[in-house]
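Novice: sequence-free structure coming up:
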């Protein structure tokens, strides 16, 4: 079961990396404006917000397998739409297709919950990290194929920037097929069946939810805050880095390398992060997320646009900070809610994460256009510090 999830994550990692690498460049090329270059990221993260609702509701009603398969299939359709928009030079179709393409991003994140469904409470963070780390292979491979897939697109008379979306469409479709045909038994349904003798029935869970404690609500909100802030900062800085490099004369190979290292840092440290959360608690790792994102913002702000090594270091720190925030925030959230309402609550939080990503992507282009990339990077790093007071309050409350 875990092997099927890992396989689907490898495939989907290649799919989501396409939009990260060339989405902003494609919009900039079609619109001729840097100020709107953040719009693709905003659109596919906004699309992921809607997809998070749909995927979580399907998962709550019928299990993880149909929910995840439908999400990846929708992402594949969006990829085809982007290719068609590039071929027709249609910005309207591009924006609609990117919105649909966002379903793949939402589904990739939702899959981490499937890894935690059957894990014991003391090992949930490690289970989450196992699924997340599988995204690394596809996520690193995808951006580095930007140039070869661009050449392939050019050979079939498509714009070069449409090339990575050829890979995305195939990768998402393959992930959907793997999950639909191989994820048996369903992890969420199996977890509910195993917990039935000892956990509450859905009716009892609903009654308990109505009388839920302030501590439970606070933990849900805390986990959501950690993930929302880290997503906002990461998407904002990441979206404009390829544009920043492109404006300095760097090609897609250079920006693809930087984004590949960034995606690797987003997912590859997950096993270590999971162990740190299980050993030291999610609050400490959440605090590390804020400090790491601050360091990423500082490095990105001072790095020259032509310096691939320094920008790569900044983006690696950005990915690492996001990883700390996602794993610790997911652990806080998952531990706070019962199985009966888990999928619905997780979906609601992922909607907030997607909206924050859309906000970061949309605002990033405007900030760079008005004030420059260094201001965006530094502002993002400072914004990440907002999670520290909430974590400190939760830690003090826990000691009391």
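Specialist: Now that the structure is in, tell me what you want to look at. Please read these numbers as outputs of a predicted model, since none were measured by experiment.

Novice: Every contact and neighbour count from this point should use C-alpha atoms.
Specialist: Noted.

Novice: And what about residue 56, helix, strand or coil?
Specialist: helix (DSSP: H, G, I helix; E, B strand; the rest coil).

Novice: where exactly do the helices run in the stretch 51-200 of the chain?
Specialist: In the stretch 51-200 of the chain, the helices defined using DSSP state H, counting those that start in this stretch lie at 64-88, 91-116, 124-133, 135-144, 146-155, 163-182, 187-195.

Novice: quick one, the longest one and helix 64-88 angle?
Specialist: Taking axes from the mean of the first three to the mean of the last three Cα atoms, to 10 degrees, helix 91-116 and helix 64-88 form an angle of 160 degrees between their directions.

Novice: where along the stretch 251-400 of the chain do the strands fall?
Specialist: With DSSP state E, counting those that start in this stretch, there are no strands along the stretch 251-400 of the chain.

Novice: which residues in it form helices?
Specialist: 252-267, 270-280, 282-302, 308-336, 339-371, 373-384, 387-399.

Novice: rewinding a little: nearest to residue 361, out of the helices of the stretch 51-200 of the chain?
Specialist: helix 91-116 (12.7 Å; Cα to Cα).

Novice: circling back: dump the helices of the stretch 251-400 of the chain to TSV, plus distance to residue 225 and mean neighbour count.
Specialist: As requested, those are arranged in TSV below (distance: least, Cα to Cα, whole Å; neighbours: other Cα atoms under 10 Å):
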stretch	distance to residue 225	mean neighbour count
helix 252-267	18	25
helix 270-280	17	20
helix 282-302	10	24
helix 308-336	8	26
helix 339-371	9	23
helix 373-384	11	23
helix 387-399	7	14
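
Novice: And the closest residue to residue 379 other than its chain neighbours, how far from residue 317?
Specialist: Excluding the flanking residues, the one nearest residue 379 by Cα to Cα, 6 or more residues apart in numbering is residue 297, at 7.3 Å. Distance of residue 297 to residue 317, given as Cα to Cα, to the nearest Å: 9 Å.

Novice: ok, structure two:
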């Protein structure tokens, strides 16, 4: 097979691609907030069983988990750009199917649309890895954080899209928002078409080091620690965030106060991305990830200290910042654990484990809150943080450690 030459030198390609992916993240990242904001409300209208009203949101997370490995295969076989363009097509189809489900009054069709939205998100979530393909060292860490800044824009675009378009189609509330979700995916298509080709994954494998079996990589302590950091950071964030609005209302606070708390939480998730890359370059990715886990533990401690609205809001802000440091740090750690030829399967396995955990957390959080209470949710956070924080701090403190 002939190897297509680079369009430009690798550093220039890396910088160009990271900015393309940042803009694409702003559009594609808004996919999930639309479903999260409206999935329960539409489920309440269409579901034949009250216990299933949150199923559309849970299916978003399930689709994200199930889509990671197929997405990794497509990108490994056909390249990043082809995979991401396919992802935007899935995003367009998912929004239209969800809208059709609302128009027809079909809960099953609507759930199919939200599940497909999860498959689209599995491509969007890998943008952060794609930004490192032609980057190395400090630039790699900055590129990851740069793409995550697009998530901050997505956190604003998604909810505003819901407000502007929820009544756009007369007689079918919320259908217009899902049509707009499809439009956002369509807008991402020409942007991702500008993505430049990075080093061909298969050619690198022949020219460089031999490609290791996935099991060998999975048993590497360094990779296991990176996965565990991502699983705990994202899993605990989802676990607590899903339950927090219900807990706030259950402890006497208004729905508006609960919504404002979630808004501050989302801003705290993505806002620090402006400095996270610099912090990783200066202090090391493991240290930044460890600080993130400490902040997640601190959010649980604040939540356990009382039930005033300040306790909830401060806890959610700390949870968001902790997620940012922990998850971006874990992403940078994973990027150091593979060769270019191995990146597809290594990144796919990581995302499958991380977002599989997120799906389980989404399904279990509400029922555990109902059966055991808000305090139990937060007590679970502390030992989970400690389990990963100890080896993470040990690795960051090793004398041989070199950022």
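Specialist: Noted; the coordinates are in hand. This one's a predicted model, so the numbers in the text were calculated from it and none came from an experiment.

Novice: circling back: now do the contacts for the residue nearest to residue 379 of structure 1.
Specialist: Listed by Cα atoms under 8 Å, 6 or more residues apart in numbering, the contact partners of residue 297 of structure 1 are 237, 314, 318, 377, 378, 379, 380, 381, 382.

Novice: residue in structure 2 matching it?
Specialist: Superposed on structure 2 with TM-score structural alignment, residue 297 of structure 1 falls opposite residue 300.

Novice: Which of the contacts of residue 297 of structure 1 sits closest to residue 366 of structure 1?
Specialist: residue 237 (12.2 Å).

Novice: tell me the contacts of that closest one?
Specialist: So residue 237 of structure 1 contacts 297, 364, 376, 377, 380 (Cα under 8 Å, 6+ apart).

Novice: Likewise for residue 40 of structure 1?
Specialist: 23, 24, 27, 95, 98, 361, 362.

Novice: hmm, which of those are common to structure 2?
Specialist: Retained in structure 2 by both residues aligned by TM-score structural alignment, their matches' Cα atoms under 8 Å are the following of the contacts of residue 40 of structure 1: 23, 24, 27, 95, 98.

Novice: Map the fourth one across to structure 2 for me.
Specialist: Which is residue 95 of structure 1. Counting by TM-score structural alignment, the partner of residue 95 of structure 1 is residue 111.

Novice: separation between the closest residue to that match other than its chain neighbours and residue 91 of structure 2?
Specialist: Nearest non-adjacent residue to residue 111 of structure 2, counting by Cα to Cα, 6+ apart: residue 56, 5.1 Å away. As judged by Cα to Cα, residue 56 of structure 2 and residue 91 of structure 2 stand 16 Å apart.

Novice: In TSV, list the helices of the stretch 251-400 of structure 1 along with distance to residue 186 of structure 1.
Specialist: TSV is the format used below for the helices of the stretch 251-400 of structure 1 (distance: least, Cα to Cα, whole Å):
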stretch	distance to residue 186 of structure 1
helix 252-267	24
helix 270-280	23
helix 282-302	27
helix 308-336	18
helix 339-371	13
helix 373-384	36
helix 387-399	34
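
Novice: So for residue 152 of structure 1, which of those helices sits nearest?
Specialist: helix 252-267 (14.5 Å).

Novice: elements contacting the closest one?
Specialist: In terms of contacts (3 or more Cα pairs under 8 Å, 6 or more residues apart in numbering; DSSP states H and E), helix 252-267 of structure 1 is packed against helix 2-31, helix 135-144, helix 146-155, helix 214-247, helix 308-336.

Novice: okay if I get these as TSV plus distance to residue 291 of structure 1?
Specialist: Shown next, in TSV, are these (distance: least, Cα to Cα, whole Å):
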stretch	distance to residue 291 of structure 1
helix 2-31	24
helix 135-144	23
helix 146-155	32
helix 214-247	11
helix 308-336	8
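
Novice: out of those, which comes closest to residue 181 of structure 1?
Specialist: Across these, closest to residue 181 of structure 1 is helix 2-31 (Cα to Cα), at 9.7 Å.

Novice: Tell me which of the helices and strands packed on helix 252-267 of structure 1 lies nearest to residue 254 of structure 1.
Specialist: helix 308-336 (7.0 Å).

Novice: quick one, the closest one and helix 339-371 angle?
Specialist: Using the same axes, to 10 degrees: helix 308-336 of structure 1 against helix 339-371 is 150 degrees.

Novice: gap between helix 308-336 of structure 1 and the chain center?
Specialist: Computed by Cα atoms, centre = their mean, to the nearest Å, the chain-centroid distance of helix 308-336 of structure 1 equals 10 Å.

Novice: Let's see if you can find the most crowded of the kept ones among the contacts of residue 40 of structure 1.
Specialist: Neighbour counts for those, by other Cα atoms under 10 Å, peak at residue 98, which reaches 30 neighbours.

Novice: gap between it and residue 49 of structure 1?
Specialist: From residue 98 of structure 1 across to residue 49 of structure 1, the span is 13 Å (Cα to Cα).

Novice: just residue 210 of structure 1 next, same as before
Specialist: For residue 210 of structure 1, the distance to residue 49 of structure 1 (Cα to Cα) stands at 26 Å.

Novice: Between those two, which is the more surrounded one?
Specialist: The neighbour comparison of residue 210 of structure 1 against residue 49 (other Cα under 10 Å) goes to residue 49, with 28 against 9.

Novice: That one matches what in structure 2?
Specialist: So residue 49 of structure 1 corresponds to residue 65, using TM-score structural alignment.

Novice: Then residue 60 of structure 1?
Specialist: Residue 60 of structure 1 maps onto residue 76 in structure 2, by TM-score structural alignment.

Novice: Nearest residue to that match in space, please, no chain neighbours.
Specialist: In space, residue 76 of structure 2 is closest to residue 344, 5.3 Å off (Cα to Cα, 6+ apart).

Novice: mind listing what the one you found touches?
Specialist: Applying Cα under 8 Å, 6+ apart to residue 344 of structure 2 gives the contacts 72, 73, 75, 76.

Novice: and if we set it to 10 Å?
Specialist: 69, 71-77, 79-80, 126, 129-130, 201, 338 (Cα atoms under 10 Å, 6 or more residues apart in numbering).

Novice: and the gap between residue 139 of structure 1 and residue 269 of structure 1?
Specialist: 13 Å.

Novice: Which neighbours do the two have in common?
Specialist: With contacts taken as Cα under 10 Å, 6+ apart, residue 139 of structure 1 and residue 269 have residue 133 as neighbours in common.

Novice: picking that back up, how close does the residue nearest to residue 379 of structure 1 sit to residue 372 of structure 1?
Specialist: Relative to residue 372 of structure 1, and taking Cα to Cα, residue 297 of structure 1 is found at 13 Å.

Novice: What of residue 186 of structure 1?
Specialist: Distance, residue 186 of structure 1 to residue 372 of structure 1, by Cα to Cα: 48 Å.
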